[in-house]
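>>> no sequence on hand, only this structure:
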């Protein structure tokens, strides 16, 4: 490969009429809805489902580790940059092709969770929860890469991020609220089937979109080939997940891990390992020449590029992104068990997650996107961190207040508004860190790394709560989120260096 080929910027996804400025907002709102609808079903709703079935809180905490899968999306994100799905990709474009496969995976996984909703076998519950998380994450990787290709500046990113998060959070709220209410009046099977039907609805809309300018074949042929490829991918992912899960559970059983296990210390040690590894590798990475294999490699090159471009500033950047969403993730992990323990029924919780959370979250996203465009990102990020802390601390009040509708509604409103604002600012910030040469891989790495420590701690949340109580847990989670501001002075002026162009 020539030096020019190695450094050339990949051609972005074609801008078809469906992705023109007039309709981009609607498109990314739809994509956000597609990704947000299943998220609560393997996180918050699943924790409520397990709680109603009498599963121990520590085991429910372990189920929070299903949310770790998106953290490791960098492992398969380069494949989405490099390969197109047969049929779908050649007719609709690479990004949309993967989005369509992911939606089929989401639908199939959620139907499987519906018909195993009795949780008679927790390993089976975990299997389909992991598959749902995998396909939801795959959809996000493809959609994020497409957004970054189409909007390379903060001014362009702001509106798209707002539209995407409006769709995402409205779908999360609809799924959480709808599933809880349906489960309270029918059962968990119907709850998951109802949300699975909603998750399937965007697929025909995307399949009817205009083809890519360089399309290959007819629409019917593309759909038939794409469905065949999707079936193979879904079957392969099921087999791989089942085998890996069997091995992991066997190792956990051999190690004596169970409901009485205190995983907190082990989790904290694991969390330190990525930072130690990066600190050790950085001195060598920053000296790598452009021709070095590590920078040219399809697999590791996109990730090495992050550390090469930002140098030693990469460490405080990654420290900042690690703490910034801490409160959001920890709230998501145990807010529903807290509300059930405080005496709230599923219908009241569902109303709070619907009529209250949706407008609050959308208002927060709108304000966050506006702040990201109008203010220096330094100040917008600081406001988001303070809001996130308040959104967690409000649950301490909920725990001590007598159960009442206005209590859970106020707590939900502040929580959703604060985390919506924080999330919008954060997405814009991460998007600006990405090298346009590697949009899928680098955004997957940065957004995944941001949730590594929070989701590890969320998995140990049951153990932590058992030691310090509900009030201590939510006080700690809000304080950890606020700690992100400590890193802001160190990253405020972090600017990437660029490699000089070489000639063949």
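Received, thanks. Computed from a predicted model, the values in this text were never measured in an experiment.
>>> alpha carbons only for contacts and neighbour counts from here, please
Will do.
>>> so which elements touch the host helix or strand of residue 387?
Assigned by DSSP states H and E, residue 387 belongs to helix 377-400. On a contact count with 3 or more CA pairs under 8 Å, 6 or more residues apart in numbering; DSSP states H and E, helix 377-400 meets helix 326-341, helix 357-374, helix 405-433, helix 461-482.
>>> below is structure B, check it against A:
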């Protein structure tokens, strides 16, 4: 008599997996991550796109506005002071809030103070003063990013990082909506000073989140006072050595993947607004489609990326996200050939923002999984700086390439970067599967072989 066939349990397992995903949305940490994402995203445009509009309106030359972009290096080199955020307690605040939250509160106060300083400045009278306050905002904002990333990585296990990353992206993009379209609307109806003062007030949202957040175990770890005397080289080498020890030779491919993964977005993004202007789109059309509608599409992409990574694991989603984000640039090549077409503009921005949001969430989850809990903030700052630096440097030459080959071929070239991204993603995925299989495989025992030899002899 044949044994009874066990009922197929795949559907209940899938149903339980999705139920767990949606139950997790009510987790207190996810609400806090939404707040921290908002607080991290709010200052970004206020020292770049939004500030550039104010400076240009005040008569500042394009050359001076371009030089102001060097303020972005604060975000790219945040790994230099990330060890201090990982291992040192801010005086007074750390005793009250714990290390992570103390750094977040200190950075948020710095951002608010810098925004107030920018609001009270007049670029037409004394531009260096305004740039100095903008630099304070960028430095404090980059420090906040380090502290928030450390808190996020320590607040949940690896299988919970994808959803946290998606919710962080949601908060971040909502903040971009406020500091982009919101600030421009306030400046249009009132003035620039009121716009920046309003953004400074919105930093209270992040401060409230800090006060509501629980204190993590890492917040009470002994402070590594040695770091005050450590050189910059030591601060960078120690976390990198830990990564190399855990990942071995596969770290080379991993770093190459991270460096290239968002390159098409960074390079194409520099030429996106010039393309819209040259195609004859009005500023209102660009603002409505890109700054408002596009943000919500990006939020949807970030959520889908987080849910997909939680459901299917990070690596297959990393392959899909990298290829989709690069391929979406082909839509801009089509737009450059087609010309002024509002429907095609909307479709292009929709596909690009959705793919970028998806890829961004998955990459955050992947990089978070590479870090060690004891050096989470430092290692994540190193990895996130790596993925941002190539795009910023190569993006500076994007105008030269666009002038030489024209918009259609420029965006086709950026899309072709998706090919090596796909190959690197597949190679890293294969290495990860091999490493996981090696961890699960028990050591072989000689007894079965001996038994087989005895049976053969008999």
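Cool, the structure landed. Predicted model, so just to flag it, every value in this text is computed and none were measured.
>>> any idea what the TM-score is?
The TM-score (TM-score structural alignment, normalised by the length of the second structure) is 0.77; 402 aligned residues with a CA RMSD of 3.4 Å.
>>> follow-up on the earlier one: buried ones in the helix holding residue 387 of the first structure?
Buried residues in helix 377-400 of the first structure, counted by 16 or more other CA atoms under 10 Å: 377-378, 380-396, 398-399.
>>> what's the mean distance for that helix versus the second structure?
Helix 377-400 of the first structure, aligned to the second structure and superposed, deviates on average by 2.3 Å (mean CA distance after the TM-score superposition for the first structure).
>>> report the angle between that helix and helix 405-433.
Counting by axes from the mean of the first three to the mean of the last three CA atoms, to 10 degrees, helix 377-400 of the first structure points 150 degrees away from the direction of helix 405-433.
>>> quick one: helix 377-400 of the first structure to helix 357-374, angle?
Relative orientation of helix 377-400 of the first structure and helix 357-374, computed by the same axes, to 10 degrees: 160 degrees.
>>> tell me the contacts of the aligned partner of residue 272 of the second structure in the first structure?
Structural alignment places residue 272 of the second structure opposite residue 335 in the first structure (criterion: TM-score structural alignment). For residue 335 of the first structure, the contact set (CA atoms under 8 Å, 6 or more residues apart in numbering) comprises 44, 395.
>>> do the same with residue 41 of the second structure
Residues near residue 41 of the second structure by CA under 8 Å, 6+ apart: 171, 172, 173, 174, 175, 176.
>>> how close does the fourth one get to residue 107 of the second structure?
Put plainly, it is residue 174 of the second structure. In this view, residue 174 of the second structure and residue 107 of the second structure are 20 Å apart by CA to CA, to the nearest Å.
>>> burial count for the counterpart of residue 255 of the second structure in the first structure?
In the first structure, residue 255 of the second structure lines up with residue 318, judged by TM-score structural alignment. Residues near residue 318 of the first structure, counting by other CA atoms under 10 Å, number 18.
>>> if we can go back for a sec, out of the helices and strands packed on helix 377-400 of the first structure, which comes closest to residue 194 of the first structure?
helix 357-374 (18.8 Å; CA to CA).
>>> the closest one packs against which elements?
Using 3+ CA pairs under 8 Å, 6+ apart, the elements in contact with helix 357-374 of the first structure are helix 154-185, helix 377-400, helix 405-433.
>>> make CSV from the ones you listed and add distance to residue 473 of the first structure to it.
Output for these, formatted as CSV (distance: least, CA to CA, whole Å):
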stretch, distance to residue 473 of the first structure
helix 154-185, 22
helix 377-400, 9
helix 405-433, 15
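>>> longest helix in the first structure, by number of residues?
helix 219-254 (DSSP state H).
>>> that helix corresponds to what range in the second structure?
The alignment of helix 219-254 of the first structure onto the second structure (TM-score structural alignment) finds no residues at all.
>>> check which residues of the helix or strand just after that helix are buried.
Later in the chain than helix 219-254 of the first structure, the nearest helix or strand by DSSP H and E is helix 264-285. Using 16+ other CA under 10 Å as the test for burial, helix 264-285 of the first structure gives 264, 267, 271, 282, 285.
>>> and helix 264-285 of the first structure, which stretch of the second structure?
Across the second structure, nothing matches helix 264-285 of the first structure (TM-score structural alignment).
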